[in-house]
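[1] Sequence plus predicted model, see below.
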Amino acid sequence: MTWERPTTIPYPMVWHEFQGPDLGNTDNLVTYRVQDLTPNRFDDMVQHFLDHYLDEEPECVAKGISGDALAKREIIEYWRWCFGRRLTLVCYKDGSREIVGGNLLNVRTAAREDVRKVESEKLNGIFTSNEYLTDTFDVFGHYGVDKYCTAYGMAVRREYRGMGICREMLLARIPMCKAFGLALTSTNFTSAGAQAAAAKAGFRNDFEISYDDLAKLGYTFPNITSRSTKVMSLIIK
């Protein structure tokens, strides 16, 4: 059965607030909030991911997604499908409507309804590689859960990188998961920066495979800049 956001949980919700350096004046602390993305910002979030994710996420870059019209169209369609699940998180600085960061979330069940069929061979290569990780490390069996929060991409605006935004957005999953009755969040992290942020947020390393070894299995990512991809999980207490 497809998981749906409970109607008892208000939408949108602010899930996490934190103090962080202000852009251009790191000695000044300001408040940031992480909340549900609302439909009036869907187009803006698409543009945010085009500007700050598609040409930087290691697997997308290696596959040349942004330069392939079909792959680009289909990944945007996938993002919009994620938005429609009403789980995508957006980070704002108080007093500003500028998108600081975004995280595409979903609740995965054993039915894997989040696996979408695509025509693009390049995009399908990313999807099938991620499913290989899922098949190799059984999140459900290992943690004894029938569902968990997962993610399909995080993008922080370039100007705000190095300020701990990624870690704080990962921490926002904790109150969200508690509200939804989820005992676990688990994600395939593909970049060294995201893996480091996840470790700082308390995620444990469940499974790691190098891209060289993935290539030997037929999952090729030409000239990829990342050394490995990791399944990392956080138990929600």
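    That came through fine.
[2] Please count neighbours and contacts with C-alpha atoms only from this point.
    Fine.
[3] which other helices and strands contact the biggest strand by length in the chain?
    Secondary structure of the chain read by DSSP state E shows that its longest strand is strand 25-36. Strand 25-36 makes packing contacts with strand 14-22, strand 89-93 when contacts are defined by 3 or more Cα pairs under 8 Å, 6 or more residues apart in numbering; DSSP states H and E.
[4] residues touching the most centrally placed residue in the chain, list them.
    Residue closest to the mean C-alpha point of the chain, counted by Cα atoms, centre = their mean, is residue 153 at 3.1 Å. Applying Cα atoms under 8 Å, 6 or more residues apart in numbering to residue 153 gives the contacts 103-105.
[5] Quick check: the residue of the chain positioned farthest from its centre vs residue 19, distance?
    Within the chain, residue 27 marks the point farthest from the mean C-alpha position, 29.3 Å out by Cα atoms, centre = their mean. For residue 27, the distance to residue 19 equals 12 Å [Cα to Cα, to the nearest Å].
[6] tell me the secondary structure for residue 223?
    coil (DSSP: H, G, I helix; E, B strand; the rest coil).
[7] For burial, what's the neighbour tally of it?
    12 (other Cα atoms under 10 Å).
[8] got it, and residue 142?
    Residue 142, neighbours per other Cα under 10 Å, totals 9.
[9] For it, what is the enclosing helix or strand?
    Counting by DSSP states H and E, the element that carries residue 142 is helix 139-143.
[10] tell me which residues of that helix are tucked away?
    139-140 (16 or more other Cα atoms under 10 Å).
[11] Check stretch 217-232 too.
    For stretch 217-232, by 16+ other Cα under 10 Å, it's 219-221, 224-226, 228-232.
[12] Okay, one more to line up with it:
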Amino acid sequence: MAKSAEAEVEKMKLLEERIKAPSIWGRVACGIRFEDLQDKRYEDAVRLLKKHYLPEELTYRSVKIAEDQEGTDEFVHNVRIWMKDKMSIAAVKEGVDKLVGVMIMRIQEKHAYSRTFSRVKLTHNPLYSSVMTFYNAIEKPVNIFEKLGVRKYFKVYILALKKRYRHRGIAKEMLKSAFGLAASANVPAIAGIFTTGRSQQIATEIGFEKFNEIYYIRYLIDDQIVFWDTGLGNYGAALMGYRIPDVEEQLEMYAQHSSRFNIQPLEDDEET
């Protein structure tokens, strides 16, 4: 009788683990899988971004934000908010189950569009603010909803990989893996700012369209170039978007079986 009860408990534990298991959105032959970024990996994601993204991503590197504790803290604060939406993807090394990359995304809705760009951006650190102001200058002239003919889309905030996993086609496959997540959420488009020539090339190969671009050499504040450490072949940052074929929006917002796809109001203390 006791053995039967123990077996039942074990079955329930296994079922619970299966329910909690992340959805897998893709794999690449080098042993990387793309899955939901779950709460248990949030701290690993923050560590990865502080070590492999802030010191190396073109815009943040140029303003040396990794050397500024306040700027880093503000960036991390916003990353934690973005991850709460549970719309992000983790790149995980199979076998060892190690996080090697993240793509952080949120759903953007048309009815919040005017509010998003009319309010004051509550950024405080001058280095972080300089990057956010630049991104806003790229995004503001473009109505993505009209360009792509949608009422909502996934905004890619960050796509980051550890250095040893770059230049192996993983970033491209990771971006493509978001299509499955988008389809499951009835989100028909993806857009984001791509800051390097290579990332823009990858997006173009997938089918993304360029809507606006600001050249680094032409972006001046007080007659000074802000982003000078841009590297070879990186001339500007571009807003790019993609309408995913065969993904249709629901005409009405129906209740989902999971809270995962219930869109939360944007919090006022972060950059959108």
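    Here it is on my side, so go on. Please read all numbers here as calculations on a predicted model, not as lab measurements.
[13] May I have the TM-score of the superposed chains?
    Scored against TM-score structural alignment, normalised by the length of the first structure, the superposed chains reach a TM-score of 0.84; 219 aligned residues with a Cα RMSD of 2.3 Å.
[14] picking up where we left off before, can you select the buried ones from the contacts of residue 153 of the first structure in PyMOL?
    Listed next is the PyMOL selection for buried residues among the contacts of residue 153 of the first structure, using 16+ other Cα under 10 Å:
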select buried, resi 103+104+105
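[15] Dump the contacts of residue 153 of the first structure to JSON lines, plus secondary structure.
    Converted to JSON lines, these look like this (three-state DSSP):
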{"residue": "103", "secondary structure": "strand"}
{"residue": "104", "secondary structure": "strand"}
{"residue": "105", "secondary structure": "strand"}
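[16] and the corresponding residue of the second structure for residue 177 of the first structure, how far is that from residue 26 of the second structure?
    Alignment note: residue 177 of the first structure maps to residue 182 in the second structure; criterion TM-score structural alignment. Distance, residue 182 of the second structure to residue 26 of the second structure, by Cα to Cα: 13 Å.
[17] where do the helices sit along the first structure?
    42-52, 58-63, 69-84, 121-136, 139-143, 165-171, 173-180, 192-200, 211-216 (DSSP state H).
[18] which residue numbers in the second structure go with the fourth one?
    Think helix 121-136 of the first structure. Residue span in the second structure matched to helix 121-136 of the first structure, by TM-score structural alignment: 126-141.
[19] before we move on, the earlier item: for the contacts of residue 153 of the first structure, which one is nearest residue 63 of the first structure?
    Using Cα to Cα, residue 104 is the member of the contacts of residue 153 of the first structure that lies nearest residue 63 of the first structure, at 20.0 Å.
[20] Tell me which residues touch that closest one, please.
    Here residue 104 of the first structure is in contact with 79, 82-83, 87-89, 151-154 (Cα under 8 Å, 6+ apart).
[21] I'd like the distance between whatever residue of the first structure lines up with residue 45 of the second structure and residue 89 of the first structure.
    The alignment partner of residue 45 of the second structure in the first structure, by TM-score structural alignment, is residue 45. The spacing between residue 45 of the first structure and residue 89 of the first structure, counted by Cα to Cα, is 10 Å.
[22] where do the contact lists of these two overlap?
    residue 102.
[23] counting contacts, what elements does the helix holding residue 142 of the first structure pack onto?
    Using 3+ Cα pairs under 8 Å, 6+ apart, helix 139-143 of the first structure is in contact with no helix or strand.
[24] how distant is it from the center of its chain?
    Centroid separation between helix 139-143 of the first structure and its chain, computed with Cα atoms, centre = their mean, to the nearest Å, is 20 Å.
[25] mean deviation (superposed) between that helix and the second structure, please.
    Its aligned residues in the second structure lie a mean 1.5 Å from helix 139-143 of the first structure after superposition (mean Cα distance after the TM-score superposition for the first structure).
[26] Provide the contact partners of that helix at residue level.
    Contacts of helix 139-143 of the first structure (Cα under 8 Å, 6+ apart): 110, 145-147, 186.
[27] can you do 6 Å?
    Surrounding helix 139-143 of the first structure, the residues in contact under the criterion Cα atoms under 6 Å, 6 or more residues apart in numbering are residue 146.
[28] try stretch 65-78 of the second structure
    For stretch 65-78 of the second structure, contacts defined as Cα under 6 Å, 6+ apart pick out 54-55, 125, 128, 270.
[29] Map residue 161 of the first structure onto the second structure.
    Match for residue 161 of the first structure (TM-score structural alignment): residue 166.
[30] Give the burial count for that match, as a bare number.
    12.
[31] same deal with the one 3 residues further on?
    When neighbours are defined as other Cα under 10 Å, residue 169 of the second structure has 12 of them.
[32] what's the answer for residue 242 of the second structure, then?
    Residue 242 of the second structure, neighbours per other Cα under 10 Å, totals 22.
[33] Just confirm it contacts residue 192, I think it does.
    No: if you go by Cα atoms under 6 Å, residue 242 of the second structure and residue 192 don't touch, sitting 9.5 Å apart.
[34] Around the aligned partner of residue 20 of the first structure in the second structure, how many other residues sit close by?
    Aligned by TM-score structural alignment, residue 20 of the first structure pairs with residue 29 of the second structure. Residue 29 of the second structure: 7 surrounding residues under other Cα under 10 Å.
[35] Likewise for residue 2 of the second structure?
    7.
[36] Run through who's touching the match of helix 121-136 of the first structure.
    Outside stretch 126-141 of the second structure, the residues that touch it by Cα under 6 Å, 6+ apart are 71, 123.
[37] at 8 Å what do you get?
    Here stretch 126-141 of the second structure makes contact (Cα under 8 Å, 6+ apart) with 59-60, 63-65, 71-72, 74-75, 117, 123, 193, 212-214, 237-239, 271.
[38] for that stretch, which positions count as buried?
    127-132, 134-135, 138-139.
[39] so can I have JSON lines of the contacts of residue 153 of the first structure showing distance to residue 140 of the first structure?
    Below are the contacts of residue 153 of the first structure laid out as JSON lines (distance: Cα to Cα, whole Å):
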{"residue": "103", "distance to residue 140 of the first structure": "22"}
{"residue": "104", "distance to residue 140 of the first structure": "21"}
{"residue": "105", "distance to residue 140 of the first structure": "17"}
